[in-house]
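# Coordinates for the following, if possible.
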Amino acid sequence: MVRWLYVLLLGVPAAYIAEFLHASPLVIFILAALGLIPLAGLIGVSTEALAERVGQSVGGLLNATFGNAAEIIIGLAALAAGLPEVVRASLSGSIIGNSLLVLGMSMFFGGWKYREQRFSARQTGQYASMLTLAVIGMAIPSLLATVGESTQPGDKIIQGNQLHQMSLGISVILLLCYVAYIAYSVFGVRAAQGDLATKGSHKADSNKDSAGHSSDTHNATVERMSTTPHNNDKSSTEVKKQDKGRFAGLSHQWHTNIWFPIGLLAIATVITAFMSELLVGSIEPLTKQIGLNPFFVGLIILPIVGNAAEHFSAVTSARQNHMEISMAITAGSSIQIALLAAPLLVLAGVVIGVPLDLNFSLLEVAMFALVAGLYSIISLDGRSNWLEGLLLCAFYLILAVGTFFTPA
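This next block holds a predicted model:
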């Protein structure tokens, strides 16, 4: 994670101070959102550090488990606050945001620098097919609830308790699909030899999680970005040497002692839980104060907050001409939302006592189909440019403006 993001950690104590002083819900919401951005990044950094120590297979499983930890924690806090509509909107917003905003920004900044970028159409085609299947499974309850058997005279649309029970059953199936996905992509169970060879030699290989991250590649990318501009600057080099000596002991412990990343992961997760509760607690007062639509908060704002560090990783990879990594991050994160985060939150609703079903609005279902189709089309030729990225971002902004002006 880039260093300037750590400055946003000041939002954590500032949010609690604002809460103690009974500040405006808008102020609390903004401060809590800013504080959550680096916390999500710290969860990712500590998970990657653990993955390097425990080996490729177990590390991949860790990354797959904690890849969307921030979104799951925020969703649990929203459920506990009795806001299932916000949870559903945040789930769909994460999928839509990854496929439109994040991928669009990656293509724009990468394409602006390199004019045209190329990636493996075969590999991104596999991500596209998985993404399509994942969002279809997630959207089935909505289709059955809205159209279902209502085309037959005398039949009733599925609703109420039946819809919830159906969502529970589908959630279990989706989780089983996720287990199979991890078995294939992380542990290579019955995987084709060509796919395993690709994983072994590709730039985004050894520690790639289910969201398509590669800790080795990304860390090297960030390191190159931080050092390259100062290669010819002697004063900067001296400062770096001093910093290296000053933090040599801590850095050594971080790279050799497994308890350091475990401790950081535990602390970041706990603080994220508290900050998520504070953020979600300000949603209802905020919507009443300024008339903001809760659907807009869940669809646009919460996914951006929960995925901010991951979004930066995708854009950084594109800027380093690793467009395949960016494509993998965007598709893989959406797959993880559909196959892991959504089913877990549905099952957690039973424990919390707030029923959550997978009955998304027709707009969200249509967007699922659209983003899956767009990702498939983009991956066909194995090329991208800045104009494609700009249009994807513009489409996302159109959606954001439309939901912003939708009556609450």
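
# CA atoms for contacts and neighbours, from now on please.
Noted.

# Where does the residue lying closest to residue 127 once chain neighbours are set aside sit: helix, strand or coil?
Leaving aside its chain neighbours, residue 127 sits nearest to residue 331 (6.0 Å; criterion: Cα to Cα, 6 or more residues apart in numbering). For residue 331, the assignment made with DSSP: H, G, I helix; E, B strand; the rest coil gives helix.

# Can you give me the end-to-end span of stretch 272-291?
End-to-end distance for stretch 272-291, by Cα to Cα, to the nearest Å: 27 Å.

# Now do the buried residues in it.
272-287 (16 or more other Cα atoms under 10 Å).

# quick one on the thing from earlier: how much space is there between the residue nearest to residue 127 and residue 131?
6 Å.

# can you check residue 86 too?
Look at residue 86 and residue 131: by Cα to Cα, they are 23 Å apart.

# one more to line up against the first:
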Amino acid sequence: MSKNPGINVDVAEPEKAWRPGSRDDGDVSPTGGEFPRDGEETVGFWRVGTKTADDNHAERIAEAIPKPFRFHPLKMLMITARSTSRLSSYTHLLLPAIPAGIVMWYTSRNKNPVLVFVFNFIAMIPSGNLLAFGSGELQHRLPKVWGASLEIFTGAVVEIIICLILLIDLQFDVVRAALIGSMFANLLLISGACFLAGGIAWKQQKIAPYVSEVSSAALLVSAVGTVSPSLFFQTIHYRKDVNEHRAEVRVLRVSRVVSIGLFFSYLCFLFFQLHTHSSSFHHVLERAESVYIGRKQYRKKLSVLEAIFVSAVGLACVSFCAYFLVREIPGIVEEHGISELFMGLILVPLIEKTSEHLTALNQAWDNQIDLAIYHCLGSTIQTALLVTPLIIMVGWALDLDMDLNFQLFVALSLLFAILVVGNFMRDGKTHWLKGIFLLMVYYVLAVAAFNDPNEKKEAWGMDIREKVEAAHAAAKALHPAAEEKRSFTFL
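Got it, this is the predicted structure:
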């Protein structure tokens, strides 16, 4: 600008220019290309002078991220109480259930086992939310793709803890049901709820091709690998030249070898998503982020040290509550006649990833359907390719006969569920009616699981069960070496 007094230096207010964006190419504006309404938060497209709204947006996010080693107890409590959304913050109302469940375990587990189960069942919800929130705060220091993957992995931590406790407690049937039940919950219950919630808030939502295509392919392959050992058992144990014990030994071998392949597939899936095709996934995250701008992005964040502390507290609470909960399952099943399949297929998975389920619902309501579907399908893939083979290999290391011999009804239902979800996402659109249909499929499976008889108690009878177990024990005592070779030979 010249200082010559003869030149007019009056400059008009900088012009506000709006660059329209397309909701299909990822260049999304919250107002669909129009000027923002009064009081509306915007990002990415305002240009005022030399400073763009992108710069302001980045500055506001950076201001909310504190120094890594800050530890301020009061700020940590206030930020944690607000959580990432209003829905997840409501789970803090259930925090008193955590000390109540622990106290009842040490004082009333012999007199009131049902109350111990119920309180620890409820306590798993806020405990899992603390763990998920703490680990979620760490992703602000990571690239978007790595941060989203870390958030998905947090849900697997709770699932692994519960399944390992069940495994060590020799509740193999409940473990198998819980693994498949987790997939059902993500595929049908939570996906259906997301479609329904998103359909109520928005008439129609579009799914990015990357999410639908890659997730559907990985889902189908992982499901085939997971249920193939059980279908193999159903094929060979009806043959006249193969008795039931030999069929069980064979399916145990198949399960262990298949688990190695599933785990390797998970590593390949991570490499694909985090390295070779990370740009496609990053584009999806950017597109979803630009759709909704508000308190969830500009809120105050925990420091790295505070996030680690909150995660550690959540992990400790999850471990204690899961242990107390699992130890009461056999008594509940035997004394109150609740189906063992219903316990593992429906009840246990409901609490494994509650915080992740709440996050997905909130994202669907905010029109971030890509992130919501990625949470649901990504968790299912992680259960099939990571958690399931990990449990089998841990059982193998502990010399436990844990295999992938699921009930035929459960195995086929999983394949049908994946086909239904894949067909619903094929057109790249979601609405509330699809959500209702998915919830109906889950309801049918829950009704069938609730009416499944406990085989050991009703079909055999306790006296017959005792005789069969005594016969097996006698056979093992007569031929211990041969029995051990048949049971644990790898090849």
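
# And residue 86 and residue 131 of the first structure? Which one has more around it.
Taking neighbours as other Cα atoms under 10 Å, residue 86 of the first structure and residue 131 compare with residue 131 leading, 28 against 22.

# residue in the second structure matching the more buried one?
Counting by TM-score structural alignment, residue 131 of the first structure corresponds to residue 219 in the second structure.

# Repeat that for residue 378 of the first structure.
So, by TM-score structural alignment, residue 378 of the first structure is matched to residue 424.

# where's that match, which helix or strand?
For residue 424 of the second structure, the host element (DSSP states H and E) is helix 408-425.

# ok now that helix, how far from the chain's centre?
18 Å (Cα atoms, centre = their mean, to the nearest Å).

# Relative to the first structure, what is the average displacement of the helix or strand just after it?
The helix or strand immediately downstream of helix 408-425 of the second structure is strand 429-430, counting by DSSP H and E. With mean Cα distance after the TM-score superposition for the first structure, strand 429-430 of the second structure departs from the first structure by a mean of 1.6 Å once superposed.

# Give me the packing partners of strand 429-430 of the second structure, helices and strands only.
Under the contact definition 3 or more Cα pairs under 8 Å, 6 or more residues apart in numbering; DSSP states H and E, strand 429-430 of the second structure sits against strand 205-206.

# What span of the first structure is the strand it packs on aligned with?
Matched against the first structure by TM-score structural alignment, strand 205-206 of the second structure falls on residues 117-118.

# That stretch vs the second structure, mean deviation?
Mean deviation of stretch 117-118 of the first structure relative to the second structure after superposition (mean Cα distance after the TM-score superposition for the first structure): 2.2 Å.

# can you check stretch 31-51 of the first structure too?
For stretch 31-51 of the first structure, the mean deviation from the second structure after alignment is 1.4 Å (mean Cα distance after the TM-score superposition for the first structure).

# Which residue range of the second structure does that stretch align onto?
Using TM-score structural alignment, stretch 31-51 of the first structure lines up with residues 119-139 of the second structure.

# Run the chain-centre distance for that stretch.
The answer for stretch 119-139 of the second structure is 12 Å, by Cα atoms, centre = their mean.

# Spit out the contact partners of residue 385 of the first structure.
Contact analysis of residue 385 of the first structure by Cα atoms under 8 Å, 6 or more residues apart in numbering lists 107, 108, 110, 111, 112, 115, 116, 117.

# Can I have the buried ones of those residues as a PyMOL selection?
A single PyMOL command selects the buried members of those (16+ other Cα under 10 Å):
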select buried, resi 107+108+110+111+112+116+117
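
# Please flag which of the contacts of residue 385 of the first structure sit within helices.
Among the contacts of residue 385 of the first structure, DSSP state H puts 107, 108, 110, 111, 112 in helices.
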